[in-house]
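Undergrad: Generate a structure from the sequence data that follows.
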Amino acid sequence: MKQLTGLDATFLYMETPTQFGHVSGLSIFRRPDDPDYDPLAAWCAEIARRMHRLEPLRRRVRDVPFRLDHPYWEDDPDFDLEYHVRHTAVAPPGTDHQLGELVARIIGRPLDRRRPLWESYVIEGLPDDRFGILTKIHHATVDGASGAELLTMMLDDSPDADHAADDAAEPWTPSPPATDAGVLARATLGLARKPARALVLGARTARDVGRATRNPVLVAAAGQVRSNLRGPVGTVLNLGRDRGTEGRVAGPLPEAMGPPTPFNATVTAHRRFAFRSTSLSAVKDVKRAMGATVNDVVMAMCAGGLRRWLADHDALPDRALVAMVPISVRTGEEAERWTNRVSALFSALPTDEDDPLERVRKVNGAMVGAKGLFDAVPAEELTDFTQFAPPAVFAGAMRTALRLTGRLASPVNLVVSNVPGPRQPLYSAGAELLHYYPVSTIVDGQGLNITVQSYRDTLDVGLVACRELVPDLWDMCDHIVEELAVLGEAVGVDVAL
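TA: Now for the predicted structure:
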């Protein structure tokens, strides 16, 4: 058994009947030249032969009695692959809008906590000899980076890959589940040190925030607390922790509150999903012409597209939106591979700027400022806070905070995420992967999520929204992709949509 980190468990605690902790991905494949090819049978066989390597697909959540500590992962003793892999189809003609509607209905249902937290749907009925695979997996299991790694482990790098190693591997067999008494005994071992460690962490983070915001009172207060914890007491409280160096960095705090928009409200359980693709090479040409980054261009596309959509609805604020931008804090040296190592930046999204090139420049400046603050307060310290609250208290506080965010002004308008994906072609049982559209999650107060993922030379864009808050999500998606052509025209780059 392995215990969930506080951050992993947070994605379980946030769930309500209307907001879910799972994320998904829609893969579009081209059938191989085999008239007998069966996508469902082939996909089941590919997962089965790799099951000994796919730990996140085999484990289920085991709660600690009385919810005294965060839950554990344990092998599912009754693992049933046929339960997790399902078969469906869209009716003719199988348009993108039909596929988006099917995906929206599937992601609007929670995962069963009694089983491993994933489902995979093989979707037939698409034109041009294509089929889709939608895979739902809980965010408690993987983050964006580890999810991309899991995808590559489930696929091949050639249409005729050699599976001899997997076929010869020892078949996976589940470990017997622990007793409630065993789980409780294991959980209580780490409880005693948590309040003291929380005090150390709080003092350190207060000091870093004080330096970042140039607040000498906060720095001095934190220093006083830390000085009282030095000596033998501090040594005990920091056992096993690399205290590292204490560098001085400074940077401004971002604006805390986003302006109101139609999608900043309480969400329902109903979803919409829209998707499109564009050229990654064109994005890179624009970024080179501007002296910016790929992420700057992507965020500027989102800003321009949202500006058009908001203006169409007479809802364009006179100041910039605020976007939460998830970022990976993986170093490659983590002892645990399948866990969340993610934090976030908060950046202005210049929807209030009319000039498309100036939007790129403003995004770049906002991201530089946000990264300065992020570096001032190490991401590990921010995510470590989730380790200390008792799960019953933390879960209630999380849900209450999200409900209030939906009813009051939201500090963040939306999530914008840019996930780098594989550059080489991938295959499943000979079927070529054409696109991988990310399908993320939304919460109360933030009824819109924009996630893009690169694959080969393509940028695949996926938008998820509350069905009642954004009825014309496809229009918004079109505006965002069309914004790349606007930027290309401004810098002399030809963009074919």
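Undergrad: going forward, measure contacts between C-alpha atoms and count neighbours the same way
TA: Will do.
Undergrad: Not counting sequence-adjacent ones, nearest residue to the most centrally placed residue in the chain?
TA: Centroid-nearest residue in the chain: Gly144, 4.9 Å away (criterion: C-alpha atoms, centre = their mean). Closest residue in space to Gly144, ignoring its immediate chain neighbours: Val419 at 6.8 Å, by C-alpha to C-alpha, 6 or more residues apart in numbering.
Undergrad: That neighbour: neighbour count?
TA: 19 (other C-alpha atoms under 10 Å).
Undergrad: who's in contact with it?
TA: 144-145, 451-454 (C-alpha atoms under 8 Å, 6 or more residues apart in numbering).
Undergrad: Redo the residues you listed as a markdown table? Include distance to Arg197 and secondary structure.
TA: Below are the contacts of Val419 laid out as a markdown table (distance: C-alpha to C-alpha, whole Å; DSSP: H, G, I helix; E, B strand; the rest coil):
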| residue | distance to Arg197 | secondary structure |
| --- | --- | --- |
| Gly144 | 29 | helix |
| Ala145 | 28 | helix |
| Thr451 | 35 | strand |
| Val452 | 37 | strand |
| Gln453 | 37 | strand |
| Ser454 | 40 | strand |
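Undergrad: one more, for comparison:
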Amino acid sequence: MFVATTLFLKDTMTPLNSGRKKEGVVGPRRFVYRTVSLDDIKLIKNGMKTTINDVVMGVSLAGLSRYLNTRYGEAKEDKGATEKKNNLPKNIRLRATLIMNVRPSSGIHGLAEMMEKGSKAKWGNKIGFVLLPFNIALQDDPLDYVRQMKATIDRKKHSREAMVTFFIIEMVLKLFGAKTAAFLLHRVVNHTTTCFSNIVGPVEEISFYGYPMVFIAPTVYGQPHGLMIHFLSYNNKMTLVLSVDEETVPNPHQAMR
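TA: The predicted structure is shown next:
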């Protein structure tokens, strides 16, 4: 899948990527966020015997499906489409690029520990990709979105896709140099619809120069995706952040519903 995506396999043209700028050109972006209780997410997780990651991915699938359904409905001539009416075309290929750190020892380590001979704590990150498909469809039961994403993520966990893509990129970097490796990475990202990250933040409240931090909302700028989704847990809260291209997603608050 990684090789095919690099060479020719592109996602379906949808309202989430039809406004993408030309390659190498970054347009204005908007950033919106929403904070919810982490206890609510844990309640679903425990009831369905899944993980927090499964739940937030299910929430993302539900949001993407409903947002695209609304956008396709608005494009119809009769203008009578509602969110309950299925306006989605069939067989939409929509994938998210998940960037993962595959180094054996994760977390933060002291400098002295990293400099010890034979230490498992290595310098830097080892970045691999996972291409996660989203089955865009309307579901009567909202929990079906979580069930679908759990099944997809479970398959990906057994595929070792992140390790394989890391070794491919590392081999290309050693054989052909950084410019070719960067071109390869850009091709993969540019042929998918969105990028997704889910980070475990501090469990307790932290402060910055004595000022307590109420919430943390991470995001990035410069990627070719018209939509990027971030989840970060912090102090028993979960913050969802959308980074959107203004031309692609002119109404980001609607996508946040």
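Undergrad: mind checking how far Leu98 of the second structure is from Thr50 of the second structure?
TA: 19 Å (C-alpha to C-alpha, to the nearest Å).
Undergrad: Surely Ile327 of the first structure is in a strand?
TA: Yes: judged by DSSP: H, G, I helix; E, B strand; the rest coil, Ile327 of the first structure forms part of a strand.
Undergrad: residues in contact with it?
TA: Contact analysis of Ile327 of the first structure by C-alpha under 8 Å, 6+ apart lists 342-345.
Undergrad: try 6 Å this time
TA: Applying C-alpha atoms under 6 Å, 6 or more residues apart in numbering, we find Ile327 of the first structure in contact with 342-344.
Undergrad: And those, which is closest to Glu333 of the first structure?
TA: Nearest to Glu333 of the first structure among these: Val342, at 14.5 Å, using C-alpha to C-alpha.
Undergrad: Give the aligned equivalent of the closest one in the second structure.
TA: Using TM-score structural alignment, the partner of Val342 of the first structure in the second structure is Ile127.
Undergrad: still on that earlier bit, can you tell me which residue in the second structure aligns to the residue nearest to Gly144 of the first structure?
TA: So, by TM-score structural alignment, Val419 of the first structure is matched to Ile199.
Undergrad: you'd agree Arg423 of the first structure is in a strand?
TA: No: Arg423 of the first structure sits outside any strand when classified using three-state DSSP, being coil.
Undergrad: Kindly tell me how buried the closest residue to it other than its chain neighbours is, as a neighbour count.
TA: Once flanking residues are discounted, Arg423 of the first structure sits nearest to Arg456: 4.0 Å by C-alpha to C-alpha, 6+ apart. Applying other C-alpha under 10 Å, we find 17 residues neighbouring Arg456 of the first structure.
Undergrad: which residue lines up with Arg456 of the first structure in the second structure?
TA: When the second structure is aligned by TM-score structural alignment, the residue opposite Arg456 of the first structure is Asn235.
Undergrad: Report the contact partners of its match.
TA: Residues in contact with Asn235 of the second structure (C-alpha under 6 Å, 6+ apart) are 203-205.
Undergrad: For Pro212 of the second structure, see how far away it is.
TA: 11 Å.
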